[in-house]
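need coordinates for the below:
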Amino acid sequence: MRVVVVGATGRIGSRTVARLWDHGVEVVPVSRGGGVDVTTGEGLTQALRGADVVVDVTDAPSRGQLASLEFFGTATGNLLEAAASAGVEHHVVLSVVGAESLRAGYFRAKALQEEQVRRSPIPHSVVRATPFFESVEYMSRPAAYGDVVHVAPVLTRPVSADDVAAAIAHVAVGIPLFGNLEVAGPEEHRLDDLTAKLLAARGDMREVVADTHAPFFGAEVGERTLLPAPDAHLGHETFAQWLARR
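As a prediction, this is how the structure comes out:
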């Protein structure tokens, strides 16, 4: 089995490549640094030659809605076209829990990407992840107002990048799902509480304020919108374990 990982140098991509090697398959890491550009199509035809499976873990350079829509619309279209020409038998794409219901900000872009993949004749699997632990850290920066950080008091099961990569690799070496697999962490947290713990752990003394109108990646989220379905695949690493590793 020959698996091409597009976005192979990113946080999830590099871990997915390592996990696929553990499965004993032939892995082809693909990235812009290696001469393949999904937004222009440059190098895609050659990179996908002989591929059985394509794993798309690319991400937009900005989490804003317009930039994300432009990136995923163009990149996913180019990738699906090249995959179809190469005779790829399974297309795996990473998405986010909440994409099907929020339809705003970054979530809207991911929902439209999912639709592109589903409309394609290539058998597909969509892996939806809850927010990464790293996303909580990223989110605390734009949500800051002076010495105060505004965070929506919503429930979620944040997950480690390692657990997401393991799930993606497992899906990639299996038969196409023709649907979704949700991946989440083992514990439920409130996002504002989690942010406060993260800031305290790194010595950041800013106050975290629960704000129901604070956006998460450009979308206003309901209390349970970021929670996965009851049958979600649960990872192993807890927030405390992730913090200890850092």
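
from now on I want contacts and neighbour counts done on CA atoms only, so please keep to that.
OK.

mind listing what's buried along stretch 19-36?
19-20, 27-31, 36 (16 or more other Cα atoms under 10 Å).

and stretch 2-14, by the same measure?
2-9, 12-14.

before we move on, what about stretch 199-214?
Result for stretch 199-214 [16+ other Cα under 10 Å]: buried residues 199, 207-210, 214.

to compare against the first, here's the next sequence to fold:
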Amino acid sequence: MKIAVAGGTGLTGRLVVETLRGRGHAPVVLSRGQGVDLMTGSGLDAALAGADVVVDVSNVSTMKKSVAVNFFDTAGTHLIGAAERAGVQHFVTLSIVGVDRVKNPYYTGKLRQEQIVRAGAVPWTILRATQFHDFAGQLMSGMPGPIAIVPKGRVQPVAVGEVAEALADLAVQAPQKMAPELAGPREESLVDMARRLIAAGGARRRPVVPVHIPGGMNGGRLLPTGPGLRGTVTFDDWLKEQDFSAARA
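Now for the predicted structure:
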């Protein structure tokens, strides 16, 4: 089966490609390095010729609403249009648990991505997964000051490898529209995760200050709301697997 992976060189995409290849499929990486530009549409038609499935894990690193919306709108429109022209039979997209409940600039872009997929002519599956284990570190990485301000919210972090496995599973199944939400095995406090990450040497040592963010991550808005797949790798498991020597240096 020919499966095209948009964002196939990224954190999740690389693992999706490896998983598909290990299962005997023929993944095609959609990236600029392979002559494909999602923002202009260049190279998409040629890359998707003969493709059975598209898995979209493309991403942009930003906290600006305009940048997020522009990326997911432009890239999503080009990708779904090329998939329609190529006769793709299944379009799988990775999204985020709570994306419709948390007011966040990046999430606004992800919601736009979902809207484009839903409105397209290609049968689709959207998998909403919870945050990855490095989420607390990502929140602190943009704070250069002497303290780390971390939301009080709770999350149920999942291993990126388990997300890749789930996407590979969905790619070869019939389209489901909204797939059951994927989450990790255990609820965690973001504040506690941040402190444990610092203690393990994975982030700069400094006080963690919990804050309540209206409309944000409080009240369990990032937690799954129904039954679905649950990973097995806990946050503590993930911490033990990391090599934080570069961070300490």
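
among the buried residues of stretch 199-214 of structure 1, which lie within helices?
Residues of the buried residues of stretch 199-214 of structure 1 located in helices (DSSP state H): residue 199.

circling back to that earlier point, in helices, which of the buried residues of stretch 2-14 of structure 1 fall?
Using DSSP H, the buried residues of stretch 2-14 of structure 1 in helices are 12-14.

nearest to residue 41 of structure 1, of those residues?
Within those, the smallest distance to residue 41 of structure 1 is 18.9 Å, found for residue 13 (Cα to Cα).

tell me the contacts of the closest one?
Going by Cα atoms under 8 Å, 6 or more residues apart in numbering, residue 13 of structure 1 touches 5-7, 57-58, 165.

let's have the buried residues of stretch 199-214 of structure 1 in JSON lines, adding distance to residue 158 of structure 1.
Shown next, in JSON lines, are the buried residues of stretch 199-214 of structure 1 (distance: Cα to Cα, whole Å):
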{"residue": "199", "distance to residue 158 of structure 1": "16"}
{"residue": "207", "distance to residue 158 of structure 1": "21"}
{"residue": "208", "distance to residue 158 of structure 1": "18"}
{"residue": "209", "distance to residue 158 of structure 1": "19"}
{"residue": "210", "distance to residue 158 of structure 1": "18"}
{"residue": "214", "distance to residue 158 of structure 1": "18"}
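
can you pull out the strands in structure 2?
For structure 2, applying DSSP state E gives strands covering 2-6, 26-30, 53-56, 90-96, 124-129, 148-151, 154-155, 177-178, 188-189, 208-211.

dump those strands to a markdown table, plus distance to residue 104 of structure 2.
Shown next, in a markdown table, are the strands of structure 2 (distance: least, Cα to Cα, whole Å):
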| stretch | distance to residue 104 of structure 2 |
| --- | --- |
| strand 2-6 | 24 |
| strand 26-30 | 27 |
| strand 53-56 | 21 |
| strand 90-96 | 12 |
| strand 124-129 | 16 |
| strand 148-151 | 13 |
| strand 154-155 | 15 |
| strand 177-178 | 21 |
| strand 188-189 | 19 |
| strand 208-211 | 16 |
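
nearest to residue 236 of structure 2, of these?
Short answer: strand 188-189, nearest of the strands of structure 2 by Cα to Cα, at 10.4 Å.
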